[in-house]
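**Q** need coordinates for the following:
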Amino acid sequence: MLILILSTIIKAIAIGILVSAPMGPVGILCVKRTLHKGRGEGFMTGIGATISDFVYASITYLGVGFVTSFINDHEDVFTILGSVLLIGFAFYLYRSRTDYNVKDQKEDNNQLNYPKTIASSFLLTFSNPLIIFFFIALYARFNIVPEYTSPILGYLLVMICIIIGALLWWYIVTKLVDKLKDNISVMGLRWFNRIIAIIFALVGLIGIISTCFSLAINVPFR
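**A** So this is what the prediction gives:
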């Protein structure tokens, strides 16, 4: 049980990081606010995005939880499907263009309003319900819905760790942007996205290869 819990913690933190990592509209907004208004404003942007991710993560987890036994019985199939979806997303992310054209409500550097910052980034993130499919792919790839004695404890463990992973990511991003603010460029952000895309593709490929290898080992020889 301890190994299962530790494995779930690591996987859930990884999901929190992977969901937050793509440099989409919210990521660009976080960078802009960090550059123009300071690290605190950038991190509050990340918190707003994390709250939205938590909502969608919960919806997806609870929905998947209703068919936990079915998923566990077909774990290999779901792992491969999730891996394929991740590779598809990686291809899309690698090809996507990145720029600074993300609307911010105010550009006044002297007036900080953290609740408004959190609310605006929450709404921007929440306006993209397609993230549910991203969570489905990640849950399937990592088999993140194990059968605990208490489903509620399992849910709380996963959600808390996803939040930790997301906040850890936004902390790192704002820290790096604050340190390297004189060297941030659109081309740099694009290459950052491409590196993230390659990581997604590798995660997906590893999932497919490991699952196929496992299936090959379990095939009885005649």
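**Q** going forward, measure contacts between C-alpha atoms and count neighbours the same way
**A** Will do.
**Q** how about residues contacting stretch 61-70?
**A** Residues from elsewhere that reach stretch 61-70 (C-alpha atoms under 8 Å, 6 or more residues apart in numbering): 136, 139, 145-147, 155.
**Q** I'd like the structure of this one too, to check against the first:
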Amino acid sequence: MIDPFLFAKGIALGIAIAAPVGPIGVLTIRRTLIHGPRHGILTGVGAALADGVFGLIAAFGMVALSTWLISLKTGLHLIGGTVLLVLAIRTLLHAGHIERDPEKGRTEGGEIRAVASAFLLTLSNPMTILTFATAFTAVGLAETLSFASGLILVAGVFLGSASWFTALSLVVSATGGRLTPRTLLWIDRVAGVLLLVFSAYMFLALWLRW
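**A** Next up, the predicted model:
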């Protein structure tokens, strides 16, 4: 029998794992302020998709795949750290500037890229699988789930994670107001520094592991 609260548990887990401030949160806030809530929400969707992948692996006890991904953490952290470094440098170099398409009135930067970059950044931390496994155990989901139950749980995780970033983006958009050039400059500077810190953390973790 499927737990009637399984979907709700998945939503709660998705929110709990997405809520801590990290590089995706910083990107969501910055993209919302610079490009509008649509880009912020799509950034969150990309992260939620990666959370869904990790949740799927944990829910179905895919030990072999989980172990394989964790074994790749050095390479994935290197990729993630590099991507964050590039984003940080780009943010700092273009601080205070918004490039818009004069014909469409929309900021440059593909929506697909917003989803893909967040997905890859989230996926670059395979240790999230262990976070999900621990969380599942904490809420009494350590046992092997049926196929239907697993899908319901992961759907809840995805919705919870996506909902958190959507709410974050909408709140930032509603309270951001009109940005002055000086405000925009400082937003970019702070975001760039934070992204540099996250990148440095990834590289430091790699160095300590070696």
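**Q** quick revisit: so which of the contacts of stretch 61-70 of the first structure sit within helices?
**A** Members of those lying in helices (criterion: DSSP state H): 136, 139, 155.
**Q** and of these, the nearest to Tyr114 of the first structure?
**A** Comparing these against Tyr114 of the first structure with C-alpha to C-alpha places Tyr155 closest, at 28.9 Å.
**Q** in the second structure, what stretch matches stretch 79-97 of the first structure?
**A** With TM-score structural alignment applied, stretch 79-97 of the first structure matches no range in the second structure.
**Q** tabulate the contacts of stretch 61-70 of the first structure (a markdown table), appending distance to Cys212 of the first structure.
**A** Formatted as a markdown table, the contacts of stretch 61-70 of the first structure follow (distance: C-alpha to C-alpha, whole Å):
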| residue | distance to Cys212 of the first structure |
| --- | --- |
| Ile136 | 20 |
| Tyr139 | 18 |
| Val145 | 21 |
| Pro146 | 21 |
| Glu147 | 24 |
| Tyr155 | 29 |
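**Q** out of those, which two sit at the greatest distance?
**A** The widest separation within the contacts of stretch 61-70 of the first structure (C-alpha to C-alpha) is 17.2 Å, between Ile136 and Glu147.
**Q** those two: which is more packed in?
**A** Ile136 (21 against 13; other C-alpha atoms under 10 Å).
**Q** residue in the second structure matching that one?
**A** Checking with TM-score structural alignment, Ile136 of the first structure has Ala133 as its match.
**Q** if we ignore the residues flanking it in sequence, what's nearest that match?
**A** Ala58 (5.4 Å; C-alpha to C-alpha, 6 or more residues apart in numbering).
**Q** so who does the one you found touch?
**A** By C-alpha under 8 Å, 6+ apart, the neighbours of Ala58 of the second structure are 66, 129-130, 132-133.
**Q** do Phe142 of the first structure as well
**A** Applying C-alpha under 8 Å, 6+ apart, the residues near Phe142 of the first structure are 11, 79.
**Q** rewinding a little: check the contacts of Ala58 of the second structure and tell me the two furthest apart.
**A** Ser66 and Phe132 (11.3 Å).
**Q** the more surrounded of these two?
**A** The residue with more neighbours, out of Ser66 of the second structure and Phe132, is Phe132; 22 against 17, by other C-alpha under 10 Å.
**Q** my read: that one touches Gly55, true?
**A** Yes. Under the criterion of C-alpha atoms under 8 Å, Phe132 of the second structure makes contact with Gly55 at 6.1 Å.
**Q** joint contacts of those two?
**A** With C-alpha under 8 Å, 6+ apart as the test, Phe132 of the second structure and Gly55 reach no residue in common.
**Q** the equivalent of Leu6 of the first structure over in the second structure and Phe147 of the second structure: what is the separation?
**A** Mapped onto the second structure by TM-score structural alignment, Leu6 of the first structure lines up with Pro4. Look at Pro4 of the second structure and Phe147 of the second structure: by C-alpha to C-alpha, to the nearest Å, they are 15 Å apart.
**Q** which residue numbers in the second structure does stretch 211-219 of the first structure align to?
**A** Under TM-score structural alignment, there's no match for stretch 211-219 of the first structure.
**Q** how distant is that stretch from the center of its chain?
**A** Centroid displacement of stretch 211-219 of the first structure relative to its chain, using C-alpha atoms, centre = their mean, to the nearest Å, is 29 Å.
**Q** list the buried ones in that stretch?
**A** Thr211 (16 or more other C-alpha atoms under 10 Å).
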